[in-house]
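Trainee: Below are the sequence and a predicted model; questions follow.
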Amino acid sequence: MVSTSIRRAAAKKLRANATPHERTLWRALKDLPLEGSHFRRQAPIGPYIVDFFCPGKRLIIELDGGHHNEDDVAKRDLERQRWLEGEGYHVIRFWNSEVMGDLTAVLERIYVELYGSRDAKSSPLKHRRT
């Protein structure tokens, strides 16, 4: 297993070199008026670094570019997702084109994942350290 300091350094480097799609979603997540729905970006979890993470719901959001269609990358994504879900996290994935093409629909899906429905009122989420 890679040491914690190395994973943190890698996460910091990824945050500094975010893709345009990641920057767009990050700005939108920060602007959401969701009480207690704190998100982290490029967060280390176990042996992985996830794109976005809401500790209060153990929700992971992954953004995928076209290279995620390739067999070997898709296989690694599936293994990674299975490991994260086995640790009690919930993973949702969006294509980069979804973020750029219909950000409102992406944010609605995230809201539903956090609170159960589009009509649910936001409520404070308790954060757990990971």
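Mentor: Ah, there it is.
Trainee: When you work out contacts or count neighbours from here on, use the C-alpha atoms and nothing else.
Mentor: Will do.
Trainee: In three-state terms, label residue 57 for me.
Mentor: Following DSSP: H, G, I helix; E, B strand; the rest coil, we place residue 57 in the coil state.
Trainee: The closest residue in space to it that isn't next to it in sequence: how many residues sit nearby?
Mentor: Spatial nearest neighbour of residue 57, excluding adjacent residues (C-alpha to C-alpha, 6 or more residues apart in numbering): residue 114 at 6.6 Å. By other C-alpha atoms under 10 Å, the residues close to residue 114 number 21.
Trainee: Pasting the second one now:
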Amino acid sequence: MTALLTIERARELRRRMTPPEARLWVCLRGKRLAGLKFRRQHPIGPYVLDFYCAAAKLAVEVDGSSHERSEQIAHDARRTAWLREQGVRIVRLAAEDVRVHLDWVVDFIKRTALERCGG
């Protein structure tokens, strides 16, 4: 996928966030989480990350049931390997956990991001 197509895809995904993504974005946007800047639907290489914190090189992915299909599992594994090569840590969270355990999810993201930032 070319950079221009990736950027266009990111723009489209921003317009069509899932309810769990939108719910988590409320907690991450505007440096609300420990002063860390997160971007939503952030393009990096050929991929678009649900949420990305550049300072921590941390990607947060909210996975729904489509991520349980074998072809999606294989795609996610390739994507994770590529991102690791770039020094990006991936945190995968179930959409259901975002819906039911939002406080825990936000705390986990905060602790992980701060550890990656050296704090």
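Mentor: Right, received. Where do you want to start? The structure displayed is predicted, hence computed values, not measured ones.
Trainee: quick revisit: spell out the secondary structure type for the residue nearest to residue 57 of structure 1.
Mentor: Relying on three-state DSSP, one would call residue 114 of structure 1 helix.
Trainee: how close does it get to residue 53 of structure 1?
Mentor: As judged by C-alpha to C-alpha, to the nearest Å, residue 114 of structure 1 and residue 53 of structure 1 stand 12 Å apart.
Trainee: Quickly list what's touching both of those two.
Mentor: residue 59 (C-alpha atoms under 8 Å, 6 or more residues apart in numbering).
Trainee: Can you classify residue 29 of structure 2 by secondary structure?
Mentor: When classified by three-state DSSP, residue 29 of structure 2 comes out as helix.
Trainee: give me every residue that touches the corresponding residue of structure 1 for it.
Mentor: Correspondence of residue 29 of structure 2 to structure 1, assessed by TM-score structural alignment: residue 30. Applying C-alpha under 8 Å, 6+ apart, we find residue 30 of structure 1 in contact with residue 39.
Trainee: please redo it, this time with the cut-off set to 10 Å
Mentor: 37, 38, 39, 40 (C-alpha atoms under 10 Å, 6 or more residues apart in numbering).
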